[in-house]
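[1] Here is the input, now give the coordinates:
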Amino acid sequence: LRAIKSVLVVAGSLKREERSRPEEQVLMRALRDFNLPKIVTSDVPIFLGLISDLFPQLDVPRKRDPTLENAVRQSVSELRLQPEENFILKVLHPFSSTYSNMKMKPVWNDINPKAVTTDELFGYLHPATREWKDGLFSSLMRELTSVTHDGPKWIVLDGDIDPMWIESLNTVMDDNKVLTLASNERISLSSSMRLLFEISHLRAATPATVSRAGILYVNPQDLGWSSCTPSWTWFCLKKPSSICKKHIQTPVYQLRPDTH
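    Modelled structure (predicted):
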């Protein structure tokens, strides 16, 4: 039900932008563009087949913002990465460097939630004195709500998802967007604030967490190895003592196994 609501919100925003477009085209584009970022490469043909069954002989181009895409390409190049089309599509949201180039520099802080206990992250009441001890996340969220800033404000949680701490964020990730602490204090997530989770997998995530988050899955198959080569070359040449520097221009088939 939560996913259905998200799709309808996306469809509603698309309809308001293009009121003359037929509703079946709006819904088709909302379903396709909302779900594709979450799907692994092997499942993409299956998903597109389902979409074509629902909307036969209907192909609506995705909404594009040339100014935004050019800003992303500029940021990617400055980071010595390769502006592959699939990569650009995946990194349109979020992008700190792009926001900076567009004069919308975000205010952000990163936390490793696995480096502290749940009490240290969200705060706790001392069992004997009943004194409140503030947590790292709760104090940071309270501070960001009071910061006067026109651009976006992010809290980046860089660590594997664990039900022990992620379940405490369910109310923040719901529609009410409120963090309720054990002290009964309620801290609201403002419209300019976002939670960003940088993780390597979702093995420990519950359906409740996955349904609340917007997932961006980067498929290794979409990029391949060719886009990594120029960036890897630059990195190796930057280090004079690198053992791979003398082999950097050597064709792969000429490299000995012990020099890979």
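
[2] rest of the way, CA atoms for contacts and neighbours
    OK.

[3] Just list the residues touching residue 31, thanks.
    Residues near residue 31 by CA atoms under 8 Å, 6 or more residues apart in numbering: 7, 51.

[4] SS state for it?
    The local conformation at residue 31, judged by DSSP: H, G, I helix; E, B strand; the rest coil, is helix.

[5] same thing with residue 157?
    Under three-state DSSP, residue 157 falls in the strand class.

[6] So it is in contact with residue 165, correct?
    No: applying CA atoms under 8 Å as the test, residue 157 and residue 165 come out as separate, 11.0 Å apart.

[7] can you give me the helices for the chain?
    Counting by DSSP state H, the chain has helices at residues 2-17, 23-35, 44-54, 66-78, 85-90, 96-101, 118-122, 136-146, 163-166, 170-173, 207-212, 220-223, 228-238.

[8] Out of these, flag the one nearest residue 60.
    helix 23-35 (6.3 Å; CA to CA).

[9] one more, for comparison:
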Amino acid sequence: MVGTFKLSSEQLSAQDHYDYGMRAVKSTIDACGLLKRTLGDQLGEDQIVLRALRDVNVPKFLQDDLPLFENIISDLFPTTERPKVDYGNLSAALDEVFKKNNVQGTEWFVVKVVQLLDTLKVRHGMMLVGPTGAGKTTNYRMLQQTMT
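    The predicted model follows:
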């Protein structure tokens, strides 16, 4: 896990919101613990670490850095199968909320809403940042309505 953060800090672009220190390691360990408690019987240890690394880091990376991060993960976990993520009822509930609010539930937007949920599970605080009209408010409102 530490090797992933070290290589990421060396190879990915320098961004103010990228964090490879102890806070990132703690968030990843917390995510591992959560995954172990909920999916421990379905996933191996390497798969849990791999999924936690993705869940914690992918939402904050820029689009150009995602392939580099995936290559780092592939190099460090060459034999680990990428775990399939099943959100079960969440997808159906999101679809209902999208229809109710006349929001297009594109695959990309659904991924962003799920990433927000995953981030909220492992972080004490977070910010949604981006240009005007990018969907930040819609993202958290759709998640809020889905979770109630």
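
[10] if we can go back for a sec, in JSON lines, list the helices of the first structure along with distance to residue 109 of the first structure.
    Listed next are these as JSON lines, based on distance: least, CA to CA, whole Å:
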{"stretch": "helix 2-17", "distance to residue 109 of the first structure": "27"}
{"stretch": "helix 23-35", "distance to residue 109 of the first structure": "27"}
{"stretch": "helix 44-54", "distance to residue 109 of the first structure": "34"}
{"stretch": "helix 66-78", "distance to residue 109 of the first structure": "20"}
{"stretch": "helix 85-90", "distance to residue 109 of the first structure": "22"}
{"stretch": "helix 96-101", "distance to residue 109 of the first structure": "12"}
{"stretch": "helix 118-122", "distance to residue 109 of the first structure": "14"}
{"stretch": "helix 136-146", "distance to residue 109 of the first structure": "8"}
{"stretch": "helix 163-166", "distance to residue 109 of the first structure": "18"}
{"stretch": "helix 170-173", "distance to residue 109 of the first structure": "17"}
{"stretch": "helix 207-212", "distance to residue 109 of the first structure": "21"}
{"stretch": "helix 220-223", "distance to residue 109 of the first structure": "28"}
{"stretch": "helix 228-238", "distance to residue 109 of the first structure": "27"}
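
[11] Ok, which of those comes nearest residue 193 of the first structure?
    Across the helices of the first structure, residue 193 of the first structure has its closest neighbour in helix 136-146 (8.0 Å, CA to CA).

[12] Report all helices and strands that the closest one contacts.
    Counting contacts by 3 or more CA pairs under 8 Å, 6 or more residues apart in numbering; DSSP states H and E, helix 136-146 of the first structure is packed against helix 118-122, strand 186-188.

[13] The last one aligns to what range in the second structure?
    Counting by TM-score structural alignment, strand 186-188 of the first structure pairs with no residue of the second structure.

[14] List the contacts of the most centrally placed residue in the second structure.
    For the second structure, residue 55 is the residue whose C-alpha lies nearest the centre (CA atoms, centre = their mean; 3.1 Å). Listed by CA under 8 Å, 6+ apart, the contact partners of residue 55 of the second structure are 31, 115, 118, 119.

[15] my read: the second one touches residue 57, true?
    The reference is to residue 115 of the second structure. No: assessed by CA under 8 Å, residue 115 of the second structure is found out of contact with residue 57, at 9.8 Å.

[16] what's around the counterpart of residue 65 of the second structure in the first structure, how many residues?
    Mapped onto the first structure by TM-score structural alignment, residue 65 of the second structure lines up with residue 43. Residues contacting residue 43 of the first structure under the criterion other CA atoms under 10 Å number 11.

[17] Map residue 85 of the second structure onto the first structure.
    Match for residue 85 of the second structure (TM-score structural alignment): residue 63.
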